[in-house]
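Enquirer: Could you look at this predicted model? Sequence included:
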Amino acid sequence: MTDKRIIKSSKVLVTGGAGFIGSNLVDRLLEQGNQVVCLDNFATGKRENLDLALQNKNFTLVEGDIRNYEDCVRAVKGCDYVLHQAALGSVPRSIKDPITSTDVNIGGFVKMLFAAKEEGVKRFVYAASSSTYGDSTNMPKVEDIIGNPLSPYAITKYANEVYAQNFTDTYGIETIGLRYFNVFGRRQDPNGAYAAVIPKFVMQLMAHESPIINGDGTFSRDFTYIENVIQANQLAAIVSYDNIKELQVGSKSVFNVAYGERTDLNQLFNILKKNLSEFDYKISDVNVIYGENRAGDIPHSLANIDKGKNILGYNPEYCIQRGLEEACKWYWENL
């Protein structure tokens, strides 16, 4: 990352720090000389994601659950910033089990937010979601125009935004939400029923199996490489909050985190196949299978990132082609 506006000489809590995004944040913050605390219950996170961090004297692992307020209080002790990544992701998971998704994503969020307020942290940055846009047909997506949510997961992530803004207005704690758009990259888990599309396709291609695309492959997403997300979190933590207070819009403390380009699933499959074929020529013979559309899926997602550029100084460096090259190389070497 060329941008030098980074978190340094600070104590930072990363909730969900054993997960895909969280562990990448943990490693980068440690590289920059910070003290880092990870709070994780390993429901979806992996201990091996913390192998590097556990060798660092500036790292502390708190094994606990954001649904337990005492764990939140213990983890945030003495911290300057909180980067809140802990959640139960996945639209299909939330449709199958809305109770647990709500318990974790809303109940746990409020407990962590209140613990941070009580501890007096400088800034609470949290993972919001592009699913909040719901059935809005506005394209590209701008922060202040959302539709009706299409899943319990989307409802929980929107509720986080409402709670965060209320805590800022009521208690004065500085909060910033980052609406992630389809993040991918190293350590994203290809296994399990709720695996994201990119690692799942990669694993299937490497096994010479035909991936299944839900629908006809024309659904599109603004795929966002992990390095762009790391940049956005750091900028959100250190930007002057006066810049945000001056905004007059409703979702003033929420920002899209994406690259700002749309790729459909057919294009994605072809890019992955091309990249992986360089490691194994047999992959070039694998073709896709088309299935039914998936409940709760939005057809298209494309972010307008002007607000993040103007207020945070966000400048994503990784387009999908560059990000997929990096990701495919990592999966080939580590799977």
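Expert: Perfect, thanks for sending it.

Enquirer: C-alpha from now on. contacts and neighbour counts both.
Expert: Fine.

Enquirer: Please, where are all the helices along the stretch 101-250 of the chain?
Expert: Assigned helices in the stretch 101-250 of the chain, in chain order: 109-119, 152-171, 197-206, 226-238, 242-245 (criterion: DSSP state H, counting those that start in this stretch).

Enquirer: just the ones you listed: most buried one?
Expert: Comparing the helices of the stretch 101-250 of the chain on average neighbours per residue, with mean count of other Cα atoms under 10 Å, the densest one is helix 226-238 at a mean of 23.

Enquirer: who does that helix touch, helix- and strand-wise?
Expert: Where contact means 3 or more Cα pairs under 8 Å, 6 or more residues apart in numbering; DSSP states H and E, helix 226-238 is packed against helix 20-31, strand 123-129, strand 175-180, strand 183-184, strand 254-257.

Enquirer: would a markdown table of these with distance to residue 166 and mean neighbour count be doable?
Expert: Putting the helices and strands packed on helix 226-238 into a markdown table (distance: least, Cα to Cα, whole Å; neighbours: other Cα atoms under 10 Å) gives the following:
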| stretch | distance to residue 166 | mean neighbour count |
| --- | --- | --- |
| helix 20-31 | 25 | 23 |
| strand 123-129 | 13 | 25 |
| strand 175-180 | 10 | 24 |
| strand 183-184 | 27 | 22 |
| strand 254-257 | 13 | 29 |
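
Enquirer: hang on, the earlier thing: reformat the helices of the stretch 101-250 of the chain as JSON lines; add distance to residue 296.
Expert: Formatted as JSON lines, the helices of the stretch 101-250 of the chain follow (distance: least, Cα to Cα, whole Å):
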{"stretch": "helix 109-119", "distance to residue 296": "23"}
{"stretch": "helix 152-171", "distance to residue 296": "9"}
{"stretch": "helix 197-206", "distance to residue 296": "15"}
{"stretch": "helix 226-238", "distance to residue 296": "24"}
{"stretch": "helix 242-245", "distance to residue 296": "32"}
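
Enquirer: Got another one to weigh against that:
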Amino acid sequence: MSAILVCQFALRRSLFNGVVSSVDGSRVPWASGSRRECNSLHILITGGAGFVGSELAVRLSEKSHRVVVMDNLVRRGSESNLERLARHGVTFVHGDVRNPEDFENLPSGIEFVCDTSAQPSVVSGYSNPVFDITNNSLGVVRVLEYARLNRCPLIFFSTNRVYVVDRLLELPRREGATRIEWDAEAWKKLPVESRARGFDPAHGISEEFAVDGGQRSIYGLSKLIADAACQEYAHAFDMPIAVNRFGVIAGTGQFAKLDQGWVVWWAIAHYFRLPLKYIGWNGKQVRDILFLEDVCALVELQMNQMDRFRGDIFNLGGGAENSLSLREGTQLLERKLGHGTTITSEDAVRKADLPIYFTDNRKAAKMLKRHAKVTIDERFDRILEWIRLNEASLKSRYGA
């Protein structure tokens, strides 16, 4: 098989059995994190100053890993995470994943890559689609190239928004007192050949659900391109890559806003009595929630078995047992705070929005031997405590 001479790295890289050949002919394997339990690795986290990336960086640094984060700090609030990262010995590099020259500023010896960089708002994608696609798609290809040339296993943070909204809307559902539910009885009555693949009314949406045909949002499109690129690179270059399709992620330290991070935004708005609005479905729309502690724990488990993965896809979410409607979130917060806030309702549904989604976690649970452990009730207690401890700064940030 032909080789590619890459002078910058002084390596002749062969696309054979996942190895490269050095100039002197010796064979160089993939970085050690792909083959054994990773006791201490030099890890790059792109988008590492953001909500998820910064928490993952701190967690990994506490496990004796050397961590470098690269971030362009375009997300409001991400700069406030830099002090905490520095306290934990995490190296910060200002850079943009869209710019290949920014990768040249990274320290040498990186052994593992976690790509958490993204423009994460579904709503924002419609106002600036080119930014979504260049950042979320082209940016990931830049990260893949960096990982390929440096022989690094890669974990990519994808999204459940890759699944086709039109197919999701076709699933039978019914309206309950506080939430919309998938209708198991109506599902059973459908002819087997008419039932959507990758769906179970009790467990939710699995990795086999449709990604072709119909809308998924501009954001979803941008992540689907990146998702597919990761799978293709894994097979083309025998790269150890895991693709995680996350749903709603929430936790303390999240600078949430109306169009992204709704769980923490709902808590902040109730705490400061800021006005809210149910947009579509009268507040009965349902999502499952995966809390940040579980995200980090699942990623750490994957890091220890990367030799098993070649573009493997995992749906990671809170699952049916950790699902919540907006109305139920309102009731929970009113009970915990002893007060509510003004909430209006709008019938119009946002483009590519869904009345119900929760994740079928069974593949990940079987392979990684772990389920989500943090419950909604205890996590809301922690979120509210975080708001109390940071009341002054949050009040200023949100104009409360």
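Expert: Everything's here; your move. Only a predicted model underlies this, so the values are computations on that prediction, with no experimental measurement involved.

Enquirer: Now do the same for residue 329 of the second structure: its match in the first structure.
Expert: Aligned by TM-score structural alignment, residue 329 of the second structure pairs with residue 268 of the first structure.

Enquirer: Which secondary structure elements does the helix or strand hosting that match sit against?
Expert: Assigned by DSSP states H and E, residue 268 of the first structure belongs to helix 265-277. When contacts are defined as 3+ Cα pairs under 8 Å, 6+ apart, helix 265-277 of the first structure packs onto helix 197-206, helix 320-334.

Enquirer: what's the angle from it to helix 320-334?
Expert: 50 degrees (axes from the mean of the first three to the mean of the last three Cα atoms, to 10 degrees).

Enquirer: buried stuff in helix 265-277 of the first structure?
Expert: Buried residues in helix 265-277 of the first structure, defined by neighbour count with 16 or more other Cα atoms under 10 Å: 265, 268-269, 271-277.

Enquirer: on that earlier part again, TSV please, covering the helices and strands packed on helix 265-277 of the first structure and showing distance to residue 31 of the first structure.
Expert: As requested, those are exported to TSV (distance: least, Cα to Cα, whole Å):
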stretch	distance to residue 31 of the first structure
helix 197-206	26
helix 320-334	20
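
Enquirer: which one in the first structure is aligned with residue 263 of the second structure?
Expert: Alignment note (TM-score structural alignment): residue 263 of the second structure maps to residue 198 of the first structure.

Enquirer: mind listing what the spatially closest residue to its match that is not a sequence neighbour touches?
Expert: Spatially, and ignoring its direct neighbours in sequence, residue 198 of the first structure is nearest to residue 184 (7.0 Å; Cα to Cα, 6 or more residues apart in numbering). For residue 184 of the first structure, the contact set (Cα atoms under 8 Å, 6 or more residues apart in numbering) comprises 198-199, 223-226, 327.

Enquirer: how about 7 Å then?
Expert: For residue 184 of the first structure, the contacting residues are 224-226, by Cα atoms under 7 Å, 6 or more residues apart in numbering.

Enquirer: Quick one: map it onto the second structure.
Expert: Per TM-score structural alignment, residue 184 of the first structure is aligned with residue 250.

Enquirer: ditto for residue 311 of the first structure
Expert: By TM-score structural alignment, residue 311 of the first structure lines up with residue 367.

Enquirer: so which strand or helix has that match?
Expert: Using DSSP H and E, residue 367 of the second structure falls in helix 362-368.

Enquirer: Buried residues in that helix, which are they?
Expert: Quick answer for helix 362-368 of the second structure (16+ other Cα under 10 Å): 362, 364-365, 368.

Enquirer: what sits up against that helix?
Expert: Contacts of helix 362-368 of the second structure (Cα under 7 Å, 6+ apart): 301, 314, 371.

Enquirer: quick check, nearest of these to residue 48 of the second structure?
Expert: Comparing the contacts of helix 362-368 of the second structure against residue 48 of the second structure with Cα to Cα places residue 301 closest, at 19.0 Å.

Enquirer: Who's the closest spatial neighbour of that closest one, skipping the chain neighbours?
Expert: residue 368 (6.4 Å).
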